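> Below are the sequence and a predicted model for it; my questions follow.
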Amino acid sequence: MFGVAACATAVIWIKKSDVDPVLLSGLRLLVAAVALTPLFARDWLRWRAEVTPRHFRDAAIPGVMLALHFITWIIGVRMTSVVNSTLLVNLTPIVMPLMLIRLTGEYPTRRELLATVIAGAGLAILFVADFNASWEHFKGDLVCMGSMLLLALYLTLGRRYRHHPTVWLYLVPLYYTAAALAFALTPLLSEDTSVDWRREWPWVLALGLIPTVLGHSLLNNAMRHFRGQVVGLASMMQFVIAGALGYLLLPEEAPAWSFYPASVLIVIAGVIVVRRPSSRAVAHPDATATGTAPPAAGTPTGSR
């Protein structure tokens, strides 16, 4: 939940900054990678005998997804409201079950599916309200939806590639790969790459350290130990936190009426999934009873 709260601040720093979206994505990733390099070096010295080229390849693939997610989300954030962009980009539970089944063999439980349906109702309320209110906001919602698909794939790959000895040996190469891709795309996709560092450095630093180093790192670590759908549904709470922050820090971002019923449904979905008894998967090993596929030999079950 601390990671979720840290991620929720990203939209505030993005709204404060005027740096080009592609360049800003590369800068936040570079800040995160550099900040975490000492932890990578420490773990590398301890585990280097077990690290193979496959580990770096498996970190590079989700790194590409993360770079594209950051770029599209920053674009979407600047087209729509704080609450809409944060909710839409965290609707990963809507699509994550299919990705988890395909990439990890992890099937959602009945309780997780119920929570997903309730969260989907919140999405419907928000989407219909925006479609009727503002075409510009609606286009921003669509961009955030595309960014959400990239985020879901990135998190699912984090679940699949949890064989890295430590989370830092996975994340630091991932962040460097994502940063390199964002910087490579900057001259191709950006019209203005100038940066007023006297104004921008607090927002770039905050974006790199709080939602990236703290937020994304903790969520990736959670994907190593918890079921993927549980992490995805918990992440949707960012919507409520970001809405409150937007109301307090950005007066022009007061939530629309649709924020309130959508928030209630998101909170209900979160409560349903986190209250799932931790012994359920163990007590009922049959996949048909729990909705989970039997783990492969030598693979962590991910139960709590």
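Structure received.

> drop to CA atoms for contacts and neighbour counts, all remaining ones
OK.

> in terms of contact, does R162 touch R224 like I think?
Yes - look at R162 against R224 with Cα atoms under 8 Å: they come within range, at 5.5 Å.

> OK, contacts around the nearest residue in space to T193 that is not next to it in sequence?
The shortest distance from T193 to any non-neighbouring residue, by Cα to Cα, 6 or more residues apart in numbering, is to D20 (6.3 Å). Residues near D20 by Cα atoms under 8 Å, 6 or more residues apart in numbering: S190, E191, D192, T193.

> Among those residues, name the buried ones.
Among these, not one is classed as buried by 16 or more other Cα atoms under 10 Å.

> These in strands, which ones?
Residues of the contacts of D20 located in strands (DSSP state E): none.

> Among those residues, which one lies nearest to H55?
S190 (31.9 Å; Cα to Cα).

> any idea how far the closest one is from V230?
Distance of S190 to V230, given as Cα to Cα, to the nearest Å: 37 Å.

> And here is the other one:
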Amino acid sequence: MNAMNKTKVPVSMFLVIGIIAISFSSIFVKWSSAPTSVIAMYRLLMTNVLMLPFLWRYAHEISQIHLKEWLRTIASGIGLGLHFLFWMDSLHYTTVASSTAILTLEPIFVMLGAFLLYRQRTSRIALISMAIAIIGAICIGWGDFQFSGEALKGDLLSLLGTVAVAMHMLLGKSIREHVSAFVYSFFVFLFAGGILAVYNIASGASFTEYPAKEWGIFFLLAIVPTVFGHYVFNWLLKYMKATSISMTVLGEPLGASLLAFVLLGETITMLQLMAGCLLLIGVAMFLRSNEEK
């Protein structure tokens, strides 16, 4: 049976919502002039503030969480915090298309991790579909790749962020077998925000000296890509394989590039549009083959 049919809700609809939401992340970061670590910290901690009034409903569940789950949640939070720190900083050195295209390596890292940790195998058709989607995503950012100077630094930062989010995704899959999406998300965001707060204190970054525009951007990042993006993906980990969710995130380069064209004035070519179609075909093929039982 297809894993998407195990729930009474249209999982595909939530996948689309999540992809659109995370596609706005790079746009908001580009609009901000605050330090990357500060943007990421407030993005996460503001999400915690929004979730806090509902936390009491999960008091019993929280009291039942074992030490192993807490340690995994802390590690997952560190992975998410490092992802935001590295990837968001990459946007100061390279283009949206280039940075998000590198994120397409995430499902490869997740697939390898899922095999090593959970002995989860992937079919030949799924591997071919993954290759098609990744080729399409890389083509979207191909014209923006540069192998020297600040652009290279940005690409390397994006790669480090990709490894970190793969670790976060793999840990999240195991935790979500025993912990609800709300509890897992709340504490993952809290630990990730806490790590970034420590980093900001150590680096001497200001916590308060920002204009109203910046606080508005922090809030938008908390609402759109975090609540409607990362929280939705955390919820879906209960019903889908981590590799499949990582594959759907490949839609971000296409969505982000289209938004960057409309909102930031970045160029988009016919090659990128054709590559986007190739990407979507590959993702659809992968989800159909990889989620079949």
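Good, I have the coordinates. Model, not experiment: these values are computed from the prediction.

> Please work out the TM-score for the two chains.
The TM-score (TM-score structural alignment, normalised by the length of structure 2) is 0.86; 278 aligned residues with a Cα RMSD of 2.3 Å.

> sorry, back to before: what about structure 2, which of the contacts of D20 of structure 1 hold up?
Of the contacts of D20 of structure 1, the ones still in contact in structure 2 (both residues aligned by TM-score structural alignment, their matches' Cα atoms under 8 Å) are E191.

> which position in structure 2 aligns with the residue nearest to T193 of structure 1?
Correspondence of D20 of structure 1 to structure 2, assessed by TM-score structural alignment: P35.

> tell me the contacts of L264 of structure 2?
Listed by Cα under 8 Å, 6+ apart, the contact set of L264 of structure 2 reads I27.

> Give me the aligned partner of it over in structure 1.
Under TM-score structural alignment, L264 of structure 2 pairs with L250 in structure 1.

> Quick check: A181 of structure 2 touching Y239?
No - using Cα under 8 Å, A181 of structure 2 is not in contact with Y239, being 11.1 Å away.

> any idea how far the residue nearest to L103 of structure 1 when sequence neighbours are not counted lies from T92 of structure 1?
Take L103 of structure 1 and drop its neighbours on the chain: the residue closest to it by Cα to Cα, 6+ apart is R160, 6.7 Å away. Distance of R160 of structure 1 to T92 of structure 1, given as Cα to Cα: 16 Å.

> between the two, who's got more neighbours?
For the pair R160 of structure 1 and T92, the greater number of neighbours falls to T92 (29 against 18), based on other Cα atoms under 10 Å.

> Show the contacting residues for that one.
M148, L149, L151, A152, G232, L233.

> what's the answer for L159 of structure 2, then?
L159 of structure 2 sits next to W87, I102, L103 when contact means Cα under 8 Å, 6+ apart.

> before we move on, what about L114 of structure 1?
Listed by Cα under 8 Å, 6+ apart, the contact partners of L114 of structure 1 are A269.

> Please apply the same query to Y231 of structure 2.
A181, F182, S185.

> repeat for R111 of structure 1
Counted by Cα under 8 Å, 6+ apart, R111 of structure 1 has contacts I272, V273, R276.

> go on, T162 of structure 2?
If you count contacts by Cα under 8 Å, 6+ apart, then T162 of structure 2 has H83, W87, I102, L103, L105, E106 around it.

> in structure 2, which helix has the most residues?
Ranked by residue count, the top helix of structure 2 under DSSP state H comes out as helix 149-175.

> Tell me the buried residues in that one?
For helix 149-175 of structure 2, the neighbour count (16+ other Cα under 10 Å) marks 151-175 as buried.

> before we move on, back to that, which ones among the contacts of T162 of structure 2 lie within helices?
The members of these that map onto helices under DSSP H are H83, W87, I102, E106.

> Could you dump those into TSV and include distance to I65 of structure 2?
Shown next, in TSV, are these (distance: Cα to Cα, whole Å):
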residue	distance to I65 of structure 2
H83	25
W87	31
I102	35
E106	29
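
> so which of the residues you listed comes closest to W31 of structure 2?
Nearest member of these to W31 of structure 2, counting by Cα to Cα, is W87, at 15.2 Å.

> counterpart of that closest one in structure 1?
Under TM-score structural alignment, W87 of structure 2 pairs with W73 in structure 1.

> what about that match, neighbour count?
Neighbour count of W73 of structure 1, defined by other Cα under 10 Å: 30.

> before we move on, what about A287 of structure 1?
A287 of structure 1 is flanked by 15 other residues according to other Cα under 10 Å.

> Ok, R162 of structure 1 next?
Count around R162 of structure 1 with other Cα under 10 Å applied: 21.

> Nearest to the middle of structure 1, which residue? Look it up for me.
With distances taken as Cα atoms, centre = their mean, the residue of structure 1 nearest its centroid is L151 (5.3 Å).
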